[in-house]
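Chemist: how would this look folded up:
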Amino acid sequence: MTRPRTILLTGAAGGVATLLRPLLPAYGYTLRLADIRPVDGAGGTDCLTFDLRDTNAVREAVRGVDAVVHLGGISLEDGFEAVLDANIRGTYHLYEAVRAEGVRRVVFASSNHVEGFVPLTGRPLPAGEQLPVRPDTYYGLSKAFGEGLASLYADKYGVETVSVRIGSCFERPRTVRMLSTWLSPADCARLVHAALTAPDVGHTVVHGISANTRAWWDLTSARALGYAPQDDAESYATGLLAEHGELDPDHVDARFVGGHFTRTGLAP
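Modeler: Model prediction:
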């Protein structure tokens, strides 16, 4: 494929996008930012404010770009109607606009919560879509829908997508659990770049973590795209273990991929 240059970054005011925005231009990309709220620190960058439910605005945002990195929507559990509008209808509107405008590549921010009820046994867990879909929340269910939509649009319309099941993308791991799930900002940018430029991906599902010593997931499918992670959460292990201790093996954080998201009665 022709290397994309102009990228629409949805959810540009969110946590992961805020970490990515200063990193992606170094790979040669020009960013068009989009969010439902104004993007702080956008400066002179092309920046749009609209709701993903607005089909005309979504179509305008997609027009003229080479690819889309779709981080937009609700990033935690919420009531079903809110998740339905932002994550399910919003992602459908995005893919319809991509199809109509002839954009051929999407990087879709999926989540480990697609597989939240997968037990943490027999690690490392298999790579990518070899793991069963066992969502732990409406949020996880919406990401499973997004992956299914990406598969449909790849097969039916030739819109290629890499769906990245992100673990925990922060400046640094915040908990002992994140020693396994952390995706550093620099590695996130490396993975997004690989997902944007790898040839013939069809619809590919990969896990988004760094080269963590305690990693739960096999990264074979991500490495096949050209992803070469450089960071390891283990450099933060001494401090986190001194503060929190090792995970209790009977706690949900150590029993299931989704951790506390698998609890019943999780408040929206």
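Chemist: contacts, neighbours, all on C-alpha from now
Modeler: Noted.
Chemist: I'd like the next helix or strand past whatever helix or strand Ala82 lives in.
Modeler: Secondary structure assigned from DSSP states H and E places Ala82 in helix 80-83. Where DSSP H and E defines the elements, the next helix or strand beyond helix 80-83 is helix 90-101.
Chemist: Please point out which parts of the helix or strand just after that next one sit buried.
Modeler: As assigned by DSSP H and E, the chain's next helix or strand after helix 90-101 is strand 105-111. Going by neighbour count (16 or more other CA atoms under 10 Å), the buried part of strand 105-111 is 105-111.
Chemist: now stretch 217-224
Modeler: 217-219, 221-222.
Chemist: Pull up the distance across it, start to finish.
Modeler: End-to-end distance for stretch 217-224: 15 Å, by CA to CA, to the nearest Å.
Chemist: In three-state terms, label Ser142 for me.
Modeler: Classification of Ser142 by DSSP: H, G, I helix; E, B strand; the rest coil places it in helix.
Chemist: Kindly report the same for the one 5 residues further on.
Modeler: Three-state call for Glu147 (three-state DSSP): helix.
Chemist: Would you mind measuring from it to Val106?
Modeler: 11 Å.
Chemist: Summarise which helices and strands the helix holding Ala82 is packed against.
Modeler: Judged by 3 or more CA pairs under 8 Å, 6 or more residues apart in numbering; DSSP states H and E, helix 80-83 is in contact with helix 138-157.
Chemist: Can you check my assumption that Asp248 lies in a helix?
Modeler: No - counting by three-state DSSP, Asp248 is not part of a helix but coil.
Chemist: I'd like to know how many residues surround it.
Modeler: 10 (other CA atoms under 10 Å).
Chemist: now it: how far from Thr213?
Modeler: From Asp248 to Thr213 the distance is 19 Å (CA to CA).
Chemist: please give me the structure for this one as well, since I'd like to look at both together:
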Amino acid sequence: MNGRAVGNTQGMAVVLLTGASGSIGHMLRHRLRDYELRLTDVEAGDGVEALDVTDGAAVARMCRGVDAIVHLGGIASEGPFEDVLAVNVRGTERVLQAAHETDVRRVVLASSNHAVGLYERGDGRLADDVPARPDSYYGWSKAAMEALGRLYHDRYGLHVVCLRIGTCTERPEHARDLATWLSPDDAGRLVGAALGADGFRIVWGVSANTRRWWSDEGGRAIGYEPRDDAERFKDEVDGPKDEDRLVGGDMVSRPLGV
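Modeler: Prediction:
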């Protein structure tokens, strides 16, 4: 990890991980072995400290002595507008402001394919940084998070990487996942690469899938080398749906806020 480093007594960079009790947080805990992780979530337990990301003072206290932040905390699906605004958008602003105030120079933000969910899915060439076109309030909140990341990079020089995560699960379950799957191991590789990237970047969070719809240029630019391919599960998933022609899948047909 380049730039200012605090590190622990063994010289390992210290990374604050929000949303550590969520599904991706659990995956990353044992896959970022080169870092000392400070685990947080809205409720304490199992080595996780309690942290409400909408409480700016609490976030700032938790940021002291860390080198970087991986911000996964938030509402992970569609919900009422005021909820995703409060937690996903205001919570991200609190995290970025705390990083600025405590001189934490690197932040990785968990964005989503739903920030651009109303695009046609593409054939491997949809750019990492294609402009926002959200499919839901949830997707809008992720697009807003990306914009905040850009703001804090441009205003304060933070290195911010926004990961437009596809489908991060233990294994693919649906036909769409054969294109959008991000394996747990590749999630670790992706976040590890993002922690060392300079500037402001938006990168697709997807494995080396044979059927991937999206560009791999952004990932290659930060040194992300995915190894897994969802194709080995092709005989175990259900069939395609009409909504699969769009990046956001069936999210595009759900009522807003539900």
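Chemist: can you give me the helices for the second structure?
Modeler: In the second structure, the helices defined using DSSP state H lie at 23-29, 56-63, 81-84, 91-101, 137-156, 177-180, 184-194, 217-221.
Chemist: Those: which one's closest to Glu49 of the second structure?
Modeler: Of all those, it is helix 56-63 that lies closest to Glu49 of the second structure, at 9.4 Å by CA to CA.
Chemist: how much space between the residue nearest in space to the middle of the second structure and Glu231 of the second structure?
Modeler: Nearest residue to the geometric centre of the second structure (CA atoms, centre = their mean): Ala110, 1.8 Å. Distance from Ala110 of the second structure to Glu231 of the second structure, counting by CA to CA: 25 Å.
Chemist: Excluding covalently adjacent residues, which one is nearest to Ser215 of the second structure?
Modeler: Arg125 (4.6 Å; CA to CA, 6 or more residues apart in numbering).
Chemist: do Leu256 of the second structure as well
Modeler: Closest to Leu256 of the second structure by CA to CA, 6+ apart is Ser136, at 5.9 Å.
Chemist: what's the answer for Leu247 of the first structure, then?
Modeler: Ala254 (6.3 Å).
Chemist: give me every residue that touches the one you found.
Modeler: Listed by CA atoms under 8 Å, 6 or more residues apart in numbering, the contact set of Ala254 of the first structure reads 120, 177, 247-248.
Chemist: Taking the residues you listed, please make a PyMOL selection of just the buried ones.
Modeler: The PyMOL command for the buried members of the contacts of Ala254 of the first structure (criterion: 16+ other CA under 10 Å) is given here:
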select buried, resi 120+177
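Chemist: Nearest to Thr161 of the first structure among the contacts of Ala254 of the first structure?
Modeler: Leu120 (27.2 Å).
Chemist: returning to that earlier point: what residue in the first structure is paired with the residue nearest to Leu256 of the second structure?
Modeler: Counting by TM-score structural alignment, Ser136 of the second structure lines up with Thr137 in the first structure.
Chemist: Near its match, how many other residues are there?
Modeler: Thr137 of the first structure: 25 neighbours (other CA under 10 Å).
Chemist: Now for the aligned residue in the first structure for Ala60 of the second structure: which residues touch it?
Modeler: Under the alignment (TM-score structural alignment), Ala60 of the second structure pairs with Arg59 in the first structure. Contacts for Arg59 of the first structure (CA under 8 Å, 6+ apart) come out as 94, 97-98, 101.
Chemist: distance of Arg59 of the first structure from Ala194 of the first structure?
Modeler: For Arg59 of the first structure relative to Ala194 of the first structure (CA to CA), the value is 25 Å.
Chemist: Neighbours of the closest residue to Pro80 of the second structure other than its chain neighbours, how many?
Modeler: Nearest in space to Pro80 of the second structure, with sequence neighbours left out and distances taken as CA to CA, 6+ apart, is Gly257 at 4.2 Å. Gly257 of the second structure: 15 surrounding residues under other CA under 10 Å.
Chemist: was I right about Gly257 of the second structure contacting Tyr137?
Modeler: Yes - shown here, Gly257 of the second structure and Tyr137 form a contact pair, counting by CA atoms under 8 Å, at 6.3 Å.
Chemist: any residues in contact with both of those two?
Modeler: Taking CA under 8 Å, 6+ apart as the contact rule, the neighbours common to Gly257 of the second structure and Tyr137 are 78-81.
Chemist: of the residues you listed, closest to Thr54 of the second structure?
Modeler: Nearest member of these to Thr54 of the second structure, counting by CA to CA, is Phe81, at 15.6 Å.
Chemist: burial count for the closest one?
Modeler: Phe81 of the second structure has 16 neighbours, counted by other CA under 10 Å.
Chemist: So it sits against Val258, correct?
Modeler: No - counting by CA under 8 Å, Phe81 of the second structure does not reach Val258; the two are 9.5 Å apart.
Chemist: Leaving out chain neighbours, which residue sits closest to Leu191 of the first structure?
Modeler: Tyr227 (5.4 Å).
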